[in-house]
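Structural data only, the sequence is not supplied:
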């Protein structure tokens, strides 16, 4: 049986998360919107507890948490939801980067097609977006800056606190796609200058299909987001529909466990990374972004090794990937690695290995042997 090394695509569920989801699937299964009986009130209480747990990860009030179907929907709501405000203020400039997830880039492309001006910041060869470049491109027409916390392909952690310093005193809203870093890299997301945070449960040992947009107040006012869908008024009118109580409760438990255990989890992942670097060290390998990356991620190319061939050769040993799961149905070269100015052969050979604190024994020597045989 292969060891699972694709945790950046989705993580396994924590046992405590499974237990609480079972409770709200089998027993306390009522609709949280049913206010006329105690069953609905139990479900509503579970939602509000989870809202508080999710907010606590970034030290914000539960009223700032809007549940969504995942980080993709949260990104769309944060970006497209500002369109009406931007038009009313005649501020139609958006700054983002070339390494963002497609769930950020594609909504921004929609706004570009509607006349918005887009500045696409380029990373350095380590995959980092420079705060200096952000400062150079800010104008009085900038309405939104959208920059990720940690890259899903390389694991590179971006300097959010430096971006926040650049934006201090500027009116632009600062949105962070924190899908990969939420609950793992805690400190940066506590910065109050970050107005909008997108996150999801399934990168944090919780269920798929649930996420949140966190909307912090600035001078007691929330970001002027307008809904993308209508019909029911749930989630402060920003996201209608019956709430999936079991998924929300699972997300809440996952967030609670992240606060309690993130240091121990990170240490466990770092030990795994050290073993990987030791085992792979004898190969002609080029790492992409290891100096400032998540403890749970390695992205690399080996001279002469094609990633598709490697994935096939590693079947039965390790399940790995060569890019984002969200764009893998039709393989195209990674826009992230292209932006980092890697050569064509390096991009074609790039592999992403990602694990977590629950990952079982990894046969690194076998993985190295297989990769070496493909050269």
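Nice, I can see it. Being a predicted model, the structure only gives us computed values, none of them experimental.

going forward, measure contacts and count neighbours with C-alpha atoms only.
Fine.

can you give me the helices for the protein?
For the chain, applying DSSP state H gives helices covering 15-22, 38-56, 71-80, 83-89, 102-113, 131-137, 160-167, 245-280, 307-313, 335-339, 344-349, 364-373.

let's bring in a second one:
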């Protein structure tokens, strides 16, 4: 691949920061002990490193150290949170679940599995804004509602969902709130410090290695979220996620989170600057922004160009910029985006949405005007 290709697909994954890579290598080759080994210093150092990481990451969302477990990423965290509550729902007769139709497949598919097991799952549609309202969710809550699962930031549109407001309302009920924070972790820290019961986090969206994440299960007073394990074999991570802890990945996640926290103000300022440059350049074209621009993160922008096929445009631009049509988990499919369709957008728009997402500092040399010229030349003339 040409070195001049600008990478604008950080909603799929980010480059591992060099400092993070150094930390990962250290814990692979020098302090390489198993955090479960209790008979020598290698294990002791690994255990202490993991505990330091756990404390920092938990504190970053306002949780206690013991309320965070490590997983392989947000997908596994989502599965533990959603499927792990099923037994409690069955025991208590609370089988009603509320979610949105714009969730990631890592939430939708576990919930469809629960529906097959007799749970009633309601999928709320957000309308053209791409934002589910707090009132729409609360209006569906019943006495038998076990759970509301709502993502923090949509991975295709960047639209922020009202999870903080919901958390404060639902805390006074017996309904739990789960938030898939894969895209929002680190970017909107105050939202996640609200009293959300379950938070799924992924490391590789903020410069950590792929394959590491966390699940926060916040207590309500003295009461734990009644999760049951969905895997067995070893008892690690409070018996919710058995298996040898990937210490190098955890320490890399820890380092990435520290770096991001230190630089978040600059990241936001530069991300907004990039967004403004993108929007200025886009004015030369005929385009639609998909999603509520007033309630969006600064580094994700989803647009549809009038009269242009998204796949054809990606092929034409591949020597200039790396972009995507939507979620990396479904990008091999040419079907319309389920997110844009759930927003009620016409199929021509939903089939041709393009997601631009950037990480300031990694696209410093990118000039939006250069690829916009390609778009201008490809767009058909306006019909008389």
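Good, I have the coordinates. Predicted, not measured: the structure shown is a model, and the values here were computed from it.

Mind checking the TM-score on these two?
The TM-score (TM-score structural alignment, normalised by the length of the first structure) is 0.98; 374 aligned residues with a CA RMSD of 1.0 Å.

Rebuild the helices of the first structure as a markdown table, extending it with mean neighbour count and distance to residue 293 of the first structure.
Formatted as a markdown table, the helices of the first structure follow (neighbours: other CA atoms under 10 Å; distance: least, CA to CA, whole Å):
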| stretch | mean neighbour count | distance to residue 293 of the first structure |
| --- | --- | --- |
| helix 15-22 | 18 | 27 |
| helix 38-56 | 21 | 24 |
| helix 71-80 | 26 | 20 |
| helix 83-89 | 14 | 33 |
| helix 102-113 | 17 | 20 |
| helix 131-137 | 14 | 17 |
| helix 160-167 | 18 | 14 |
| helix 245-280 | 20 | 11 |
| helix 307-313 | 17 | 21 |
| helix 335-339 | 20 | 14 |
| helix 344-349 | 19 | 18 |
| helix 364-373 | 16 | 20 |
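
out of those helices, nearest to residue 119 of the first structure?
helix 131-137 (7.4 Å; CA to CA).

corresponding residues in the second structure for the closest one?
The alignment of helix 131-137 of the first structure onto the second structure (TM-score structural alignment) spans residues 134-140.

hmm, back to that, which of the helices of the first structure sits closest to residue 197 of the first structure?
Across the helices of the first structure, closest to residue 197 of the first structure is helix 71-80 (CA to CA), at 8.2 Å.

What are the contacting residues of the closest one?
Helix 71-80 of the first structure is touched from outside by 68, 103-104, 107-108, 111, 144, 175, 177, 179, 196, 198-200, 211-213, 225-228, with contacts defined as CA atoms under 8 Å, 6 or more residues apart in numbering.

Run the chain-centre distance for the match of helix 131-137 of the first structure.
Mean-position distance between stretch 134-140 of the second structure and its chain equals 22 Å (CA atoms, centre = their mean, to the nearest Å).

Next: stretch 133-150 of the second structure.
21 Å.

quick one: contacts of that stretch?
Identification of contacts with stretch 133-150 of the second structure by CA under 8 Å, 6+ apart yields 89, 93-100, 103, 107, 124, 126, 161-163, 165-166, 174-180.

which among those end up buried?
Buried members of the contacts of stretch 133-150 of the second structure, scored by 16 or more other CA atoms under 10 Å, are 89, 94-100, 103, 107, 124, 126, 161-163, 166, 175-180.

Strands - which of these land there?
Of the positions in these, 96-100, 124, 176-180 sit in strands, assigned by DSSP state E.

and the residues you listed as CSV, adding distance to residue 191 of the second structure?
Shown next, in CSV, are those (distance: CA to CA, whole Å):
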residue, distance to residue 191 of the second structure
96, 25
97, 22
98, 20
99, 18
100, 19
124, 21
176, 16
177, 13
178, 13
179, 11
180, 12
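
Farthest-apart pair in those residues, please.
96 and 180 (18.7 Å).

Show residues contacting stretch 3-14 of the first structure.
With contacts defined as CA under 8 Å, 6+ apart, stretch 3-14 of the first structure is touched by 152-153, 180, 202-207, 254, 297, 317-321, 324-325, 352-356, 358-362.

Give me the range in the second structure that that stretch lines up against.
Using TM-score structural alignment, the residues of the second structure aligned to stretch 3-14 of the first structure are 6-17.

now for that stretch, what's the gap between its first and last residues?
Stretch 6-17 of the second structure has an end-to-end distance of 17 Å (CA to CA, to the nearest Å).

chain center to that stretch: distance?
That offset, for stretch 6-17 of the second structure, works out to 13 Å (CA atoms, centre = their mean).

again, but for stretch 154-166 of the first structure
14 Å.

Pull the residues that contact that stretch.
Under CA under 8 Å, 6+ apart, the answer for stretch 154-166 of the first structure is 126-129, 131, 134-135, 148-151, 174, 180, 188-189, 191, 193-194, 288-290, 292-294, 296-299, 352.
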